[in-house]
Structures are given as structure tokens and as C-alpha cells.
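Colleague: What would the 3D arrangement of this be:
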Amino acid sequence: MNAAPEGWDLLFTDRGSELLERIGTELAAGADAARLNAGLRRDGIEPPEVAALLTQAELRRAAAAKFGALAQHLLFTRAGLEQASRAPVAALHAERFAAAGLSSVADLGCGLGAESIALIASGIEARPVELDPFTARLAEHNLGVAARRGGMVPPAVRVGDAERLGRDGADAAFLDPARRTAGHSDTRRLASPDDYSPSLGFAFGLAAEVPTGVKLGPGLEHELLPDNAEAQWVSVDGQLVETGVWFGPLARPGVRRSALVLSGDKRAELRAPGPAPDAESRPLGEFLIEPDGAVIRARLIGALAEELGAGMLSEGIAYLTADTEPHSPFARGFRIVEELPVREKELRKALAERGIGSLEIKKRGADVDPALLRKRLRLSGPHRGVLFLTRAGGRHVALLAERV
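Modeller: Presented below is the predicted three-dimensional model:
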């Protein structure tokens, strides 16, 4: 487990930890990276080590959004950080295992260790496995930090193919299959679930043996979901982040589809025994409602529409409309100011007449690039607005709106 990019071995030493802490403090105080680079070289640090230190400091700053203050004590790769679960989401995963009374969980494909860190914090024995030796080394460092903070013995990370090594007798399993090509940076997303590692077939097959949770991308097709699983789409502060698929006692009775919305320290969940049929389309009302991405992906727009007394803006378009102001953690509401011309030349003139200088453009069912359109509209003026380019009742519309 000693393979490391050139210069990165320093990060695992006490000297490296001290340097990273110093660099982090100086960057937070506004220090220039180029000057830090020069200073480290004057101190006799080799160029590859300087590059490793500055890269790691940058990754730690980026990781704060997912790991909070703990990020300043962990080690990351760019690719690993991108796939790692956010700490609050991983904590909810661990809650499921704890609520089911499970004492040990095999974290198969542990990456940098985010899920195992949450398991440790919940008092559950984590048994992590990672295919890539260097990522496993980083995970072992990170789990050591988390375990020692809780006065626990750090778990060893088994290195190898999770499908071959298996769960090592653990009560349950959690899998976060790699959905990007191998590497620590500049990776690309895998298009087919057949190429995930561990494979989707292995993950779902394991669920027939022990309670199992599988973290997948939010774009997962419903047709791939087993009938005996609960699928939960999760969004964090408006960003759709994952699909969690849960089996056995980890799946809640009567729940097969759910949308979990996390906003700050608040959480709200829309649950259903299956996908909800879409609501009927209705004429444009005073308000336009934009469902959260988790609701859309979970196919629960119809359930939300019923809750809000709303209808579909147009068949096949994931916007709702209503005559009463919506109040829901599962959607954002907009008051429709007026309908504007759809043709670009006339639209530009209408926006200029209204003094719209700042415009947020949202689109569904319209073949347009919002960024390019905004440039062509040549906006100027003191007012702000939101423009929806979509369909209402089957026809293309441009709706000027304001947030409520």
C-alpha cells in the first residue's frame, strides 16, 4: 500500500501534517499560492513535494463543503473527493444501519472513507475495502483520524477487488461503486452501469444475502431498480447528489420511492409506495412551481402536485402551476409577472422596455442555450427577473416571473 504519486509520501508524515496545517492557515489568511511555493522551496522542500502540498491544501479547502472542519485533517485526491459522500448524507446512511441494529458493515469500494467515517461515528464497526492501493492508503489515514477522535481503534483497509474479497463476515454491506474511469484526477464519468466497480449485478446480488445499501448516481434509470428495494433520491441545498438503494431491513415498509431534501440543518422527505402518476395539465395560473430535482427523479411530481393543489404546466414538462402561493420544502415558487413574446427579437425589445438588466433563465422543453441567449439579449437596466422558456398547454411560452 505504498504506491504514491511523486512527492505525496511527505503528506503521510508528521512533517507533512505540520506543513499542511501551516499552508492551510496562511491560505485562509489570504496568502498567495505562488509566494507559498517559493517559500517552501527556500525551506528545502523538493518541487514534487511542494506541488503535492499545495494540491492537497487546495483539495482540503474544496472538501470543506462536504466534510466540514474535519476536511482540514484528511487527505484527498481530486477524483476521490468528487465521488465522496457529503458528511451529512453519509451520516444518514449510517443511521439506517444503526436503526436496523446492525453492528458491522462492509464498506465495499470505500474510496477516501467518507461512509466508513460516518459508520465509525455511529458506533458501527466499519470493514472497508478499496481496489486502488493509493486511495486505500489515503482512506486508512482518514479513518485513523476519525477513529482516534472517537477513542476507537482504526480499521484496516483491505486492498483488492470487492467482488473477490467480499464482506468478511460483516452483518451488512454498503457499496459506492466507482462511476468514473480509474485514476486520481482527470477521470471521466462511466455511461453504463455495467461498467461500475463493483458491478451493479454484484451489488444487487449481495442484497439477497445481507442487508445492503447502494449509493448510485441521481440519473439512475428506474428500470434498473429491483422491485424489492427502496430507492431514495437526495438533494442537498438544491443540488441533486445521489440515489440510495436500500434492501432488507434497511428499506422502510411501504416505501419504494422517496425524495429527501436537505437544506442547511433541515430535512424533509416525500415518500410513496411507488412512482406517482403525473397530475393533469391545467391552464397557466398565477404561480409557477419548480419541483426539487429529487422529486423529479423519484417521479413524485404528481404527489407534490396533489399536496400543493397544482397541475402540470404542460404534459411531459416538470413544472407545475397553481393559483395559490406554494409553500413547500420540495419546490421553489415563482409569481408569474407576464407572458412575453417567444421570438428572440421581440423578447429582447420587451426586456429592454422593462429595464431588465439581470435575468435568470430557466428552460424545460425549449431548445436554447441560456448562457448564449443571455448574451444575445444585451440586457441593461436596474431591474431583475426570472425568465422561463418552456411549454404551457403544449405551446412554447416565455414567462417573466419573480421568486416568492
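
Colleague: going forward, measure contacts between C-alpha atoms and count neighbours the same way
Modeller: Noted.

Colleague: Residues contacting the lengthiest helix in the chain, please?
Modeller: Ranked by residue count and defined by DSSP state H, the top helix of the chain is helix 47-67. Identification of contacts with helix 47-67 by C-alpha atoms under 8 Å, 6 or more residues apart in numbering yields 6-8, 10-11, 16, 19-20, 23-24, 33, 37, 40-41, 70-72, 74-78, 81, 85-87.

Colleague: what does stretch 5-13 give?
Modeller: The contact list for stretch 5-13 (C-alpha under 8 Å, 6+ apart) reads Gly16, Ser17, Leu20, Glu46, Pro47, Pro48, Glu49, Val50, Ala51, Ala52, Leu53, His141.

Colleague: what sits against the third one?
Modeller: Contact analysis of Leu20 by C-alpha under 8 Å, 6+ apart lists Leu11, Leu53, Gln56, Ala57.

Colleague: before we move on, what about the first one?
Modeller: When contacts are counted by C-alpha under 8 Å, 6+ apart, Gly16 is found next to Leu10, Leu53.

Colleague: Alongside the first, I'd like the structure of this one:
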Amino acid sequence: MGYGFDLEDVAFLRSAAGRDAVAELSGLALTNSTRLNDVAAARKLVGARFAAAALETAVLRRKAESKLDDPVGWLFTDPALQQATASVVARHRAQRLAGRDVHDVTCSIGADLAALAAVARRCVGSDLDRVRLSMAQHNLAVAGRSVALVEADALRPVTRGTAVVADPARRDDAGRRRWNPADLVPPLDDLLDVYAGRDLVVKCAPGLDFAAVPDTAEAEVVSLAGQVREAALWFGGLADPQVRRRATVLRPDGTGWTITDAEPDDCPAVEVRQWIVDPDGAVVRAGLVRHYAARHGLAQLDPHIAYLTGDEPPPGVRAFRVFEYCRYHEKSLRALLRRHEVGRLEILVRGVDVDPDALRRRLKLKGSREASVVLTRVGDTAMAYLCRAERT
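Modeller: Next up, the predicted model:
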């Protein structure tokens, strides 16, 4: 779970000496193999008392580069960075709160607050963790954001008339993810009771059990660059009254598209056509595969499986042009691959109990061509579709 920072550590890291030390340590390799040398360098630079805090900060800033826009100068704890919203996703969520008074009741180190403060009329952040609050104060100053910060329990409101943002802790003490809304800290039901009648958005893990989510919520699943990042539950005036499920697909530049269960879901199941399409994970997780298919004139291979097929894939996706297919048996698949001289193979599996890595080893591929194979169930039959992946 990383180094345990205290307030004295934060005060040092915010000082000129601390800033200079972290900047110098950031130039080190900071790998597992150089760990002992890095620790020795940190102790020589700042002494034993602050060596771990300075070194951990340098490591966390490097990790944050793939998640936050400009983490240079920011302070983190390892759990706070793991739970922090990626900047692109945070900006997307903040747009639905633009022009409002907003209170982030679990503000942590301020990653969401930085995005909210850029578009909200006024912002308040609160948390019970004094170390994270001190880090948030520093980080928001680095980001040039003006936000009032308060030490307060998320379940004891300290503002009125604000839209409320909550990001409950989603890991237990051992670092394992919590999927049940009742196991969040604070629990979802407690947040809903405390902020009843208020406009509220609760950030959750994308693996959340949506069956436990109230019918009054709009549940949004968000992906970024093809990876599902989070779910957000919108309540009150923040929710679209016509929508219960939404999938939002974001690109790294912040552009993207969305689809909801308010759209048609007429989608037949047919035999495979020229293309197979594997919908974005946000669409699958939000239960909107049929809606996505109807929007793009696609059909399902099987009514219970998320693979889609059609004569033309949607623009801007990675789709699979079908060459040949057969019932799936290892022997028949091996013959199919040998016939097409496939030596490098991507294996996609859904609805069939197959370990792709183990199967690839057993196939003992020989050949000069690259291909993809989609293994899936159609009715009671396991099928193998040999394809070429293309960007449309």
C-alpha cells in the first residue's frame, strides 16, 4: 500500500528543500533493480527522516504521468493515486456540474477538485484525512485552483445547496476491490440517506453490482482509450430522467461518444457476416450491446454473447474481417491456421472456457502470417472465426 505519509512529511515536501530533493530524485532510475541505490541516494540527500517520503513522492509522480495531465509538483499517497480519477475522465464528469456550486465530500488529494474548480461556480472540498487534505491544498495551488478545504466527515454535511460529489473508498485494508455498494466507505446507502433530495454523483468501480443500484439513479460507465475506468451514479437533477444506463467512450484527447438505454435496441441474431465487432467495454459493462448494434445496423451472433456482426463496421473502431470459420475443436482450428500459414495469433474468447495463452502454446504455430481468431458460443455450439483485425 506504499509509504505512510504524515503531516511532517507533507510539510517537508512542500518546503523548498523538499521540492528540490524530489526534483533531484526524479532523475534516478527508480526501478526495482535500482531500489537499494535509490534509497541510499535519498538518505544522502535529505537524511533518514525524510528519505522514504521524498523517494516515494518521486516514484508516485512518475506513475501519475500516465493518469494526470501535469503531476509535476503534486503530492500523493499510493492509495490516493490509485483511486484518483484520470484527468480526461475527471474533466468529462465535471462538465455535467459546470456553473454550479459543488462540494466534493471525499476530496482526497484533489484530483477531481482540480477539474471541478475549472468549470464550477464555486467549489468546496472536504475529507477526514488530514494528510490528504494538506496534499490537496498544495496540489490545488500548483494547479492554480481556488478551492475552500474543510476537515469533515462525508456523512455529516457542512454545505447546503451544493451539488455533491462522492468517491467512496473501494479497497479493503488488504488492497482488494469492493464490488458491493454496501461495502464502500462510506456505503452507498448511507450517502443516499444523508444527501436525500440533493443533486449527487457517486464515483464507483466499473465492476459495481448494478442490481444493487437504486432505480432512481442514472448509471454511467466510462472508458478511456479502450479501457473501462469507472462507473458514476447520478442522482436528482444531475440525472437524465429518461436514462437508467449510459456508456461513455472517451479518447485520450477528451473527445468521444455516448449511448444510453433510451435508444432503440432492436437487434436480431444472425449467422456471421463480413465483419465481427467487439463493442467497447463500457458498452458491454453498461448492458447496451443491443442498443449499440441497433445504432450501427449490426446483429448479434448469439443473443446472450456480446460479439456483433455486420457487412460494415462502425467508423473508428478495431473490427475483425472474417476469412473462414468452423466449429471449434483444437484439431480443426490447428488445421485452419496451418492452411492460412498463421504464425502469430491473437485469440479473443467469449462464452467458451478457453485460456488463450495456454491454447496458443498448444497450437504450436508455424507460418509467416498474422491473424486473429474469435472463439465464441453460438447457441450450443462453440465456433472459431479466423479474422484479420483492421482499424476502420
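
Colleague: Overlay them and tell me the TM-score.
Modeller: The TM-score (TM-score structural alignment, normalised by the length of the second structure) is 0.88; 384 aligned residues with a C-alpha RMSD of 2.7 Å.

Colleague: Can you select the buried ones from the contacts of helix 47-67 of the first structure in ChimeraX?
Modeller: Here is the ChimeraX selection string for the buried members of those, based on 16 or more other C-alpha atoms under 10 Å:
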select :7,8,10,11,16,19,20,23,24,37,40,71,72,74,75,76,77,78,81,85,86,87
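
Colleague: What distance do you get for Ala16 of the second structure to Ala115 of the second structure?
Modeller: For Ala16 of the second structure, the distance to Ala115 of the second structure (C-alpha to C-alpha, to the nearest Å) stands at 26 Å.

Colleague: before we move on, the earlier item: same list (the contacts of Leu20 of the first structure) but as TSV, adding distance to Asp227 of the first structure.
Modeller: TSV is the format used below for those (distance: C-alpha to C-alpha, whole Å):
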residue	distance to Asp227 of the first structure
Leu11	46
Leu53	48
Gln56	43
Ala57	44
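
Colleague: does the aligned residue in the first structure for Leu116 of the second structure count as helix, strand or coil?
Modeller: Correspondence of Leu116 of the second structure to the first structure, assessed by TM-score structural alignment: Leu119. Classification of Leu119 of the first structure by DSSP: H, G, I helix; E, B strand; the rest coil places it in helix.

Colleague: mind listing the helices for the stretch 151-300 of the first structure?
Modeller: According to DSSP state H, counting those that start in this stretch, the stretch 151-300 of the first structure carries its helices in the segments 162-165, 200-206, 293-297.

Colleague: can you tell which of those helices is closest to Gly113 of the first structure?
Modeller: helix 162-165 (14.5 Å; C-alpha to C-alpha).

Colleague: where does the nearest residue to the match of Leu116 of the second structure once chain neighbours are set aside land in three-state SS?
Modeller: Leaving aside its sequence neighbours, Leu119 of the first structure sits nearest to Ala94 (C-alpha to C-alpha, 6 or more residues apart in numbering; 5.2 Å). Assigned by three-state DSSP, the conformation of Ala94 of the first structure is helix.

Colleague: what residue of the second structure takes the place of Pro273 of the first structure?
Modeller: So, by TM-score structural alignment, Pro273 of the first structure is matched to Ala262.

Colleague: Distance of the nearest residue to that match once chain neighbours are set aside relative to Gln227 of the second structure?
Modeller: Distances taken as C-alpha to C-alpha, 6+ apart place Val243 nearest to Ala262 of the second structure, at 5.8 Å, with adjacent residues excluded. The gap separating Val243 of the second structure from Gln227 of the second structure is 23 Å, by C-alpha to C-alpha.
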